[in-house]
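Undergrad: This is a predicted model, with the sequence first.
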Amino acid sequence: MAAIGAKKRKRIGIIYESFSLERKSGINVYVKAIYNALKEERDFSVKLLRVRSNSDLISDEYCEEELTSYMPDVIHNYSHFLLPTILPAVHSFINNNRLDIVHTQGIQCPSSRDISLIKKDNSKFKFILTQHGFPARHDLATLLGETYLAVVGREILRKADHVIVVNNFMKKLMMPYTGRGKISVIYNGVDTRLFRPLKNQDELRRKWKSKLGILEDKYLLLFVGRLSPEKNIFTLLRMMQLLDRRFKLAIVGDGLMYGPLFTFAKVTKIDDRVVFLGELPHREIVELYSMTTLGVSATLYEGFSLSVAEALACGVPVVCPRVQGVLEIVDDGEDGILIRDSRDYKSFAREVKRLAKNPELRREMGYNGRRKVERNFNFDNMINQTINIYRRVLRA
């Protein structure tokens, strides 16, 4: 029995769609960080509902409730808005836990769509949505996605009590549907205690030498992310064709494009300088960054490029494209180099060679990048700003 006068804890329910090819996605990092922070808050209690694909058999130990949706992974990864209703499970999650706030991870997710159907003007719970990304204008998903935003997404955004986005471009895109006072930009955060420069480089070089074949006179380029079409990794492979044998590209991640990428590297005879490492734990990714000359990305679009921010946190400058989701992280010439066209592999090669030859400039950029992430893109900023949104919505 609660003590007389004790303050009632507000109940937060977080729903997220987690699929087998996105285990280390920015959404997963975000959800885990918010969840762990709420567990330590005296004013809140928190519950999680995870929606997963039938092939994702890995359970999350921190997730109290789980729902399996039986759809192919290819649909999960590119057309979330085609997923069937999960309304009964969402309705039960809200009612059984007597939630004060339910927080979903994007208008394209079935949970957001179904909550918009449940939510009435007199509903007791508040609805918060974080939009982590949106397709660029170059693929089939774009046409479906933009149609969805204009039709179903408009209603979801109208029903939401507050919308969080991860960059200012998305804020401009969605403000016509939300109004100015109901949308906020909160950048994703990096765990700067984990992602940091390491000192024991000789020991780590010995550990990774057999896997990477990195010698003292070699330059290591590192890509971390899903192997999916929008990451545009073929541009990085074409870049490698123009670089000499001192350069090695390590690719960390898994996904649908592994087969075509591996075949391309073999056919073009760069497979001895490109190593596919698959998914790695964050601890080993940090080890790799400590030996990395440059982080590289040729992504076509991003909501917030967490891998770019993590590279900067490790003191590693980056060469990446001038696209939304990167522009608000990297200052051209200060902590990295921005390439105008994501597919311009010649410019990538030119800038990589230029920076590789200038260790002083790389050190300065690495220092600037680390300071920026500590200041602007840390976990505490993301968590505190999100919890402040919860408090504001509950007061309204």
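TA: Structure's in. What do you need?
Undergrad: From now on I want contacts and neighbour counts done on CA atoms only, so please keep to that.
TA: OK.
Undergrad: ok, and what's touching stretch 347-359?
TA: Contacts with stretch 347-359, where a contact means C-alpha atoms under 8 Å, 6 or more residues apart in numbering, come from 219, 236, 239-240, 242-243, 293-294, 319-320, 337, 339, 361-362.
Undergrad: go with 6 Å
TA: Counting contacts by C-alpha atoms under 6 Å, 6 or more residues apart in numbering, the residues outside stretch 347-359 that touch it are Met239.
Undergrad: In it, which residues are buried?
TA: Along stretch 347-359, these residues count as buried under the neighbour rule (16 or more other C-alpha atoms under 10 Å): Ser347, Phe348, Ala349, Glu351, Val352, Lys353, Leu355, Ala356.
Undergrad: Quick one: the helices in the stretch 251-396 of the chain, in order.
TA: 258-267, 282-290, 306-313, 345-356, 359-376, 379-395 (DSSP state H, counting those that start in this stretch).
Undergrad: Point out the most buried one among those.
TA: Ranked by mean neighbour count under mean count of other C-alpha atoms under 10 Å, these are led by helix 306-313, which reaches a mean of 27.
Undergrad: what would the helices of the stretch 251-396 of the chain look like in TSV with distance to Glu155?
TA: As requested, the helices of the stretch 251-396 of the chain are arranged in TSV below (distance: least, C-alpha to C-alpha, whole Å):
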stretch	distance to Glu155
helix 258-267	37
helix 282-290	38
helix 306-313	29
helix 345-356	41
helix 359-376	32
helix 379-395	19
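Undergrad: Distance to Arg158 added to the buried residues of stretch 347-359, as JSON lines?
TA: As requested, the buried residues of stretch 347-359 are arranged in JSON lines below (distance: C-alpha to C-alpha, whole Å):
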{"residue": "Ser347", "distance to Arg158": "43"}
{"residue": "Phe348", "distance to Arg158": "42"}
{"residue": "Ala349", "distance to Arg158": "46"}
{"residue": "Glu351", "distance to Arg158": "45"}
{"residue": "Val352", "distance to Arg158": "45"}
{"residue": "Lys353", "distance to Arg158": "49"}
{"residue": "Leu355", "distance to Arg158": "47"}
{"residue": "Ala356", "distance to Arg158": "49"}
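Undergrad: Pick out the most distant pair among those.
TA: Ser347 and Ala356 (14.0 Å; C-alpha to C-alpha).
Undergrad: And the helix or strand hosting Lys47, what does it pack against?
TA: Here Lys47 is covered by strand 44-53, with elements defined by DSSP states H and E. If you count contacts as 3 or more C-alpha pairs under 6 Å, 6 or more residues apart in numbering; DSSP states H and E, strand 44-53 packs onto strand 10-18, strand 65-69.
Undergrad: let's bring in a second model and compare:
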Amino acid sequence: MLSGVLRIDDAERRARLARRHRLAPGERAQDVVEAADSLVCLHATDPATIALSAWARVDGFEPPELERALYAERSLVKHLAMRRTLFVFPRATLSAAQAGASERVAGRERRRLIRDVEQAGLRRDGERWLTEACAQVLELLSDGREATAAELRSGLPALEGSITYGEGKSWGGQAPIGPRVLTVLSAEGRIVRASNEGRWTVSRPRWAATSAWLGEEIAPLSEADGVAQLVARWLRAFGPGTEADLKWWLGSTLTAVRRALADLGAVAVELDGRTGWLLPDDLEPTAPVAPWAALLPPLDPTTMGWTERDWYLGPYKAQLFDTAGNAGPTMWWDGRIVGGWRQTEDGAVVLQPLEDAGTDARRALEREAERLTDWFGGTRVLPRFPSPLSQARG
């Protein structure tokens, strides 16, 4: 035990998770924007995850509420940020996300694309080409127009061309460079995924200039301020956590994390022999929470919120995460993962327990499965990153 340091046990961490992640009854969010804000942001790599994460936290949630927030009110925005991952951010968090995470991603993507087009012989001066290609995209979208990636490629010659990858390999092929230009521009905060041509289960975005879609540019912050704001929001939602948790979640460096912790005056606490961190005004214990059940989707922010996960994941990483570290559907009881779930071909939700959590847990989780089956209404969602367990049958 670390001498003279406040000790935070697993029961306290699970109570915080239940309340702050809006998973326990009586702690639900009022709407999808509040749910996203409670978790800093929602994962959006798998489009269905956004709606299913909201369903788990907002009583009575239906997909039109999400579509209204994203496309009408624009109070939520899809944005490429931490770890080159697509998230849905509350609009008020965009500045911190841009400065604290997206700019880092943008720089890396820009350098990689310039290098790749030069090495492939597509362009002699990759930097000049990319500057011109970006300018053409922004010019085409400057009047408030929206366009799909295909429409942009067909209208802008600078986006033409493909790079061969895995030459001679069974998994090799051709990768068009046009979408990578859009990735750079989106990470730079200059264009945004606007309206969607598909249902809530698919992603077919139309692109727009950020200033046109939001009515303003993303307000600039320094990188240090952006990182500090993100770290503060993460500690409020996920704390206590370790430096390793924060470094992984941010996709940043230990240096940046430690600077932010110092700037925030974060307080060191003990987490089962390791050092964790909390905000200085967040040291009081959390009131106990009655046992609760939840079914969370692949890549849910709670499942993916930490990299040191033993206190809630236990021994089930191999069954519930793929080899790239993507979480599949998970089944929770009282702050721990106790299994997974999948859908049958007719859309029914089937529980896949990995342990016997007791009669109360089984009944509560069966009720959640029935509730989610009714909500799907026959719609079947195929996870983009299925876990080994979710692919199992029987």
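TA: Received it, and whenever you're ready, just let me know what you need. Predicted model only: the values in this text are computed from it and were never measured.
Undergrad: Report the TM-score for the pair.
TA: Taking TM-score structural alignment, normalised by the length of the second structure as the basis, the two superposed chains have a TM-score of 0.28; 173 aligned residues with a C-alpha RMSD of 6.4 Å.
Undergrad: Now the strand holding Lys47 of the first structure: buried residues?
TA: If you call a residue buried by 16+ other C-alpha under 10 Å, then strand 44-53 of the first structure has these buried ones: Phe44, Ser45, Val46, Lys47, Leu48, Leu49, Arg50, Val51, Arg52, Ser53.
Undergrad: Can you report how many residues lie near the nearest residue to the second one once chain neighbours are set aside?
TA: In this structure, Ser45 of the first structure finds its nearest non-sequential neighbour in Arg11, 4.9 Å apart by C-alpha to C-alpha, 6 or more residues apart in numbering. The local packing of Arg11 of the first structure (other C-alpha atoms under 10 Å) involves 19 other residues.
Undergrad: Strands along the second structure, start to end?
TA: Taking DSSP state E as the criterion, the second structure carries its strands at 42-43, 76-80, 86-90, 162-165, 173-176, 191-196, 205-209, 267-271, 274-278, 293-296, 330-333, 336-343, 349-353.
Undergrad: could those be laid out in a markdown table, adding mean neighbour count and distance to Asp116 of the second structure?
TA: As requested, the strands of the second structure are exported to a markdown table (neighbours: other C-alpha atoms under 10 Å; distance: least, C-alpha to C-alpha, whole Å):
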| stretch | mean neighbour count | distance to Asp116 of the second structure |
| --- | --- | --- |
| strand 42-43 | 26 | 28 |
| strand 76-80 | 25 | 21 |
| strand 86-90 | 24 | 23 |
| strand 162-165 | 14 | 8 |
| strand 173-176 | 14 | 11 |
| strand 191-196 | 23 | 22 |
| strand 205-209 | 23 | 24 |
| strand 267-271 | 21 | 43 |
| strand 274-278 | 19 | 40 |
| strand 293-296 | 25 | 38 |
| strand 330-333 | 24 | 38 |
| strand 336-343 | 24 | 39 |
| strand 349-353 | 19 | 44 |
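Undergrad: Reformat these into TSV and put distance to Glu243 of the second structure next to each item.
TA: Written out in TSV, the entries for the strands of the second structure read as follows (distance: least, C-alpha to C-alpha, whole Å):
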stretch	distance to Glu243 of the second structure
strand 42-43	21
strand 76-80	23
strand 86-90	22
strand 162-165	36
strand 173-176	36
strand 191-196	31
strand 205-209	35
strand 267-271	10
strand 274-278	7
strand 293-296	26
strand 330-333	25
strand 336-343	22
strand 349-353	32
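Undergrad: and of the ones you listed, who's closest to Phe376 of the second structure?
TA: strand 349-353 (8.9 Å).
Undergrad: Next, the angle from the closest one to strand 336-343.
TA: Angle of strand 349-353 of the second structure versus strand 336-343, following axes from the mean of the first three to the mean of the last three C-alpha atoms, to 10 degrees, is 140 degrees.
Undergrad: who are the neighbours of strand 349-353 of the second structure, in terms of helices and strands?
TA: strand 336-343.
Undergrad: about what we covered before: mind putting the helices and strands packed on strand 44-53 of the first structure in JSON lines, distance to Leu157 of the first structure included?
TA: As requested, those are arranged in JSON lines below (distance: least, C-alpha to C-alpha, whole Å):
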{"stretch": "strand 10-18", "distance to Leu157 of the first structure": "16"}
{"stretch": "strand 65-69", "distance to Leu157 of the first structure": "24"}
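Undergrad: just those: most buried one?
TA: Between these, the one whose residues have the most neighbours on average, counting mean count of other C-alpha under 10 Å, is strand 10-18 (a mean of 22).
Undergrad: what's next to it, contact-wise?
TA: Contacts of strand 10-18 of the first structure (C-alpha under 6 Å, 6+ apart): 44-52, 99-105.
Undergrad: Which two among the residues you listed are spaced furthest apart?
TA: The two members of these with the most space between them (C-alpha to C-alpha) are Phe44 and Arg52, at 25.7 Å.
Undergrad: ok, back up a step: Val31 of the first structure: which of the helices of the stretch 251-396 of the first structure is closest?
TA: Taking C-alpha to C-alpha as the measure, the helices of the stretch 251-396 of the first structure were each checked against Val31 of the first structure, and helix 379-395 came out nearest at 10.1 Å.
Undergrad: quick check: angle from that closest one to strand 44-53?
TA: With the same axes, to 10 degrees applied, the angle from helix 379-395 of the first structure to strand 44-53 works out at 110 degrees.
Undergrad: Run the angle between helix 379-395 of the first structure and helix 359-376 for me.
TA: Between the axes of helix 379-395 of the first structure and helix 359-376, defined by the same axes, to 10 degrees, the angle is 30 degrees.
Undergrad: closest to Val105 of the second structure out of the strands of the second structure?
TA: With C-alpha to C-alpha as the criterion, Val105 of the second structure lies closest to strand 76-80 of the strands of the second structure, at 8.1 Å.
Undergrad: Show me what the closest one is packed against.
TA: Based on contacts counted as 3+ C-alpha pairs under 6 Å, 6+ apart, the elements that strand 76-80 of the second structure packs against are strand 86-90.
Undergrad: Check which helices and strands the strand it packs on is in contact with.
TA: Going by 3+ C-alpha pairs under 6 Å, 6+ apart, strand 86-90 of the second structure lies up against strand 42-43, strand 76-80.
Undergrad: and if we set it to 10 Å?
TA: Helices and strands touching strand 86-90 of the second structure, by 3 or more C-alpha pairs under 10 Å, 6 or more residues apart in numbering; DSSP states H and E, are helix 32-38, strand 42-43, helix 47-55, strand 76-80, helix 94-97.
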